[in-house]
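Student: Sequence isn't available, so here's the structure alone:
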């Protein structure tokens, strides 16, 4: 059993890059003048000759990463999610995905929990943007250990990857010795027969806590961690749908275009059942403490439990 730790996935990302540097000499890390915040500075300190600060020029950074990929490198192009996917969307589309280059786009500080940085930095659209691109793999790890595994999987995967990371620290729960990370395969963290809660990223730990509250009310909730949103684990979602009859999705993202819509697409095509999406309801965030914002926007444990209970009724 691995040690329980409380870390932000952005910090785990920096650690993972540093650990993989010797094993993957092709890895080159690019940043847009945010190495301290994105934690790529950890890699920079150990491998300064393989780190490029592209300045506050995210679109150019993606172009540089594409060029490095054509030379056999494995570039990890990193910035806040809002800028890595929003400002640089055209470059990610045309310079990375269209030629299917081996570039890893990493967006830290995703979601409403960016907090005081406000609406301009609280990216709630990045999953929708990245999953719309042909050939793009989209990963949203949920804790420290899953982030370590996800970064390795991204480095080993040949093709474009978007890695979504958070600012807020979360206690680890993927600590067991039998934990395995596989791209495109979800993880059933808790069995249950009344309803399935499907979550990703920061919301997975909250979904587990919500399931405990529901248990006190006699509701047996299954919890599934979908760390890879594209390609999504169709088999696991359909299995849960057939066995529990109802699905609730939880994400720190707009309810339009994210995990909920990805799950709904699977169900509508193959096994239509009732589905409830919990996320940010098609609105911008605003400045405030991260914990307060998560509660205000309905991304707290109690609200997940309440909405799931209402849905069952």
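Tutor: Perfect, thanks for sending it. Quick caveat: nothing in here was measured; it's all calculated off a predicted structure. Residues are numbered from 1 along each chain as shown.
Student: C-alpha only now, for contacts and for neighbours.
Tutor: OK.
Student: Enumerate the positions of stretch 297-309 that are buried.
Tutor: If you call a residue buried by 16 or more other C-alpha atoms under 10 Å, then stretch 297-309 has these buried ones: 297, 298, 299, 300, 301, 302, 303, 304, 305, 307, 308.
Student: Secondary structure and distance to residue 201 added to the residues you listed, as CSV?
Tutor: What follows is those, written out as CSV (DSSP: H, G, I helix; E, B strand; the rest coil; distance: C-alpha to C-alpha, whole Å):
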residue, secondary structure, distance to residue 201
297, coil, 16
298, coil, 16
299, coil, 12
300, coil, 14
301, helix, 14
302, helix, 18
303, helix, 17
304, helix, 15
305, helix, 18
307, helix, 19
308, helix, 19
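Student: and here's the other structure:
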């Protein structure tokens, strides 16, 4: 990188009065035909919250443009901290600020938080139960850059960490709703982030939908199959349900945006309704994620339905174009519908 290109990278760009800023280029786009999109919902929701609460700070590790934190940095530059490519320092600084009474939001890529900075998160944040909010882009298979950037095991890593709340939002509606509830939650939170122009999915299927921390919500009713899903796979499950309806297959979709604590009461009540195939769907390895958590929770309650899991395999994934990868690993809409139909 030349000095001139570095200057352009960090140059502050102001928008015309009243214009809403979107996220930067280089976005890992997601297929979301038929849905409206919202530009950088996390960044704008954080700015709105920070205007009401002076304790809120924004931090990132050289990834402001790629985690929507650049929205916050331009709106509130005196409350923004650029930590450079040093994720351990990022998390330690956030812990220190939380000890001083602030509410720091720390952003990076999910692989860097879960792999590179785990010990610092565990010792400096989780053990002390500090209110640090960790928001991470590129969760699961949302980039084609390969294993170095594909955080396919982040939920499994953080599920075993005491005091840590885990959120896997489906869409812009979840992201906007989760920010104030993360602030209200007293302890640390790890949230996956869909960045850039994010689809608005849930309210199209359920107009009264509102994110509730720790709660699962039925988005679509159905008598033949119950899909218990999280993250972007709720969007895929809903679209697959529409496809399957043409084949007279009635699919219910139960959305679980909070992975920990998991709403096992709602999940168990729905899974106990007899006769339905129960399928979990997640943008995460099948090892240690939503599927295993649901299976363990149901069996511990004596509920044993026909059960299948849709998720990423227990392996390092290929690099390539996202539509190709999603088809290859079975998380595209068509592959979700195909698998469900084959299990019936």
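Tutor: Noted; the coordinates are in hand. Bear in mind that the values here come from a model prediction, so they are computed numbers and not experimental data.
Student: any idea which of the buried residues of stretch 297-309 of structure 1 is the one closest to residue 205 of structure 1?
Tutor: Distances from residue 205 of structure 1 to the buried residues of stretch 297-309 of structure 1, taken as C-alpha to C-alpha, are shortest for residue 301 (9.0 Å).
Student: Which stretches in the stretch 1-150 of structure 1 count as helices?
Tutor: Counting by DSSP state H, counting those that start in this stretch, one finds helices in the stretch 1-150 of structure 1 at the ranges 9-20, 35-38, 41-46, 58-70, 81, 89-91, 126-131, 144-156.
Student: looking at those helices, which is buried most?
Tutor: helix 81 (a mean of 28; mean count of other C-alpha atoms under 10 Å).
Student: Where in structure 2 does it fall?
Tutor: Per TM-score structural alignment, the counterpart of helix 81 of structure 1 in structure 2 is residues 110.
Student: Could you find the counterpart of residue 132 of structure 1 in structure 2?
Tutor: Residue 132 of structure 1 maps onto residue 160 in structure 2, by TM-score structural alignment.
Student: One more: residue 155 of structure 1?
Tutor: By TM-score structural alignment, residue 155 of structure 1 lines up with residue 183 in structure 2.
Student: That match and residue 103 touch, don't they?
Tutor: Yes - judged on C-alpha atoms under 8 Å, residue 183 of structure 2 makes contact with residue 103 at a distance of 7.4 Å.
Student: All the strands of structure 1, residue numbers only.
Tutor: Per DSSP state E, structure 1 carries strands over the ranges 6-7, 27-31, 51-53, 74-80, 104-108, 137-139, 161-164, 170-171, 187-190, 195-199, 221-225, 228-230, 247-254, 275-280.
Student: Just send these back as TSV, with distance to residue 119 of structure 1 too.
Tutor: Listed next are the strands of structure 1 as TSV, based on distance: least, C-alpha to C-alpha, whole Å:
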stretch	distance to residue 119 of structure 1
strand 6-7	24
strand 27-31	22
strand 51-53	25
strand 74-80	13
strand 104-108	15
strand 137-139	23
strand 161-164	18
strand 170-171	22
strand 187-190	32
strand 195-199	23
strand 221-225	27
strand 228-230	24
strand 247-254	13
strand 275-280	12
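Student: Save those as a markdown table, and put in distance to residue 124 of structure 1 and mean neighbour count too.
Tutor: Below are those laid out as a markdown table (distance: least, C-alpha to C-alpha, whole Å; neighbours: other C-alpha atoms under 10 Å):
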| stretch | distance to residue 124 of structure 1 | mean neighbour count |
| --- | --- | --- |
| strand 6-7 | 21 | 16 |
| strand 27-31 | 21 | 26 |
| strand 51-53 | 26 | 19 |
| strand 74-80 | 12 | 27 |
| strand 104-108 | 12 | 27 |
| strand 137-139 | 14 | 27 |
| strand 161-164 | 11 | 27 |
| strand 170-171 | 19 | 18 |
| strand 187-190 | 24 | 16 |
| strand 195-199 | 15 | 27 |
| strand 221-225 | 19 | 25 |
| strand 228-230 | 15 | 24 |
| strand 247-254 | 4 | 26 |
| strand 275-280 | 8 | 22 |
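Student: I am finished for the moment; much appreciated.
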